[in-house]
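Undergrad: could you look at this predicted model? Sequence included:
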Amino acid sequence: MIRGIRGATTIEANLPEIIYSETVNLVENIVKENNIQPEDIASVVISTTPDINTAFPAKAVRTLEGWQFVPTMCMHEMNVPGALPLCIRVLMHVNTNVSQKDVQHVYLNGAVALRPDLVK
């Protein structure tokens, strides 16, 4: 069965090195919390708020060991007034037998404000 696992983080500045490092940190946390192997992943969709435009977060994901064949795609979130700025969101589609209530979604940095009900 395929389950969607969500995560989000915010960055301090629209700089490629920060985009890459925070994306890797977020993905590694999602993988750790859910005991995921790259072979279990069907695809990863990464979105950013429109104020992030100096690098593709998916490029950082593809540099992880064993992830070169995992399909990844980037896009921008809707530009909603008052939305959380400088935010990177991940939706990972994973083959798993874990029940939906036991999936561990991961929110880091300022993104904890998006889903305080899911933050440990």
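TA: That came through fine. Residues are numbered from 1 along each chain as shown.

Undergrad: contacts and neighbour counts: CA atoms only from here.
TA: Will do.

Undergrad: next one: the lengthiest helix in the chain to chain centre, how far?
TA: The helix of greatest length in the chain, counted in residues with DSSP state H as the criterion, is given as helix 16-34. Its chain's C-alpha centre and that of helix 16-34 lie 7 Å apart, by CA atoms, centre = their mean, to the nearest Å.

Undergrad: cool, stretch 97-109 as well?
TA: On the basis of CA atoms, centre = their mean, the separation between the geometric centre of stretch 97-109 and that of its chain is 12 Å.

Undergrad: and for it, what's in contact with it?
TA: Stretch 97-109 is contacted by residues 1, 3, 5-11, 26, 29-30, 33-34, 114-115, 118-119 when judged by CA atoms under 8 Å, 6 or more residues apart in numbering.

Undergrad: adding another structure so you can compare the two:
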Amino acid sequence: MSVRGIRGAITVNANEEGPILKATLELLNGIVNANGLDPHDICNVFITVTQDLDATFPASAIRQMAGWELVPLMCALEVPVKGSLEKCIRLMVLVNTDKTQQQIEHVYYGGAQALRPDLSRP
């Protein structure tokens, strides 16, 4: 078994608590479903947001999910590079798995598909 990183990102339309929490759950559920994950196999989840998303902590949405109460979560600001994608939430999920790097499914939704078109699926 190895520790693998699974990336994901999603954009939101507004800097409001509801859309941020909803998008966080959508993204995490997409990663979980695409990779067949169980919360007990998660090492941690690192969450970043662009500096224009400050209405809430995205981790608070994950804390409400059954089985995720003990998963270590951390939120941080994404590096504010001029001209970069706005209103974006990114996740790095570290998981114990038997999957190879090639078998890992990364998830990009909405405008975030532009970040990694090589990994994005329609």
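TA: That came through, no problem. In this text, all values refer to a predicted model and were calculated from it rather than measured experimentally.

Undergrad: follow-up on the earlier one: list of residues touching the next helix or strand after the longest helix of the first structure?
TA: The C-terminal neighbour of helix 16-34 of the first structure among helices and strands, as given by DSSP states H and E, is strand 41-48. Contacts of strand 41-48 of the first structure with the rest of the structure, by CA under 8 Å, 6+ apart, involve 2, 57-58, 70-77, 86-95.

Undergrad: so where do the strands sit in the second structure?
TA: Ranges of strands within the second structure are 2-11, 42-49, 73-77, 88-97, 107-108, based on DSSP state E.

Undergrad: find the centremost residue of the first structure, please.
TA: residue 90 (2.6 Å; CA atoms, centre = their mean).

Undergrad: so that one makes contact with residue 4?
TA: No. Contact between residue 90 of the first structure and residue 4 fails when scored by CA atoms under 8 Å: they sit 9.7 Å apart.

Undergrad: residue 40 of the first structure versus the residue of the first structure positioned farthest from its centre, what's the distance?
TA: Relative to the mean C-alpha coordinate of the first structure, counting by CA atoms, centre = their mean, the farthest residue is residue 81 (22.0 Å). Distance of residue 81 of the first structure to residue 40 of the first structure, given as CA to CA, to the nearest Å: 36 Å.

Undergrad: for residue 56 of the first structure, what are its contacts?
TA: Shown in contact with residue 56 of the first structure (CA under 8 Å, 6+ apart): 19, 74.

Undergrad: sorry, back to before: what is the longest helix of the first structure packed up against?
TA: Identification of packing neighbours for helix 16-34 of the first structure by 3 or more CA pairs under 8 Å, 6 or more residues apart in numbering; DSSP states H and E yields strand 2-10, helix 57-62, strand 106-107.
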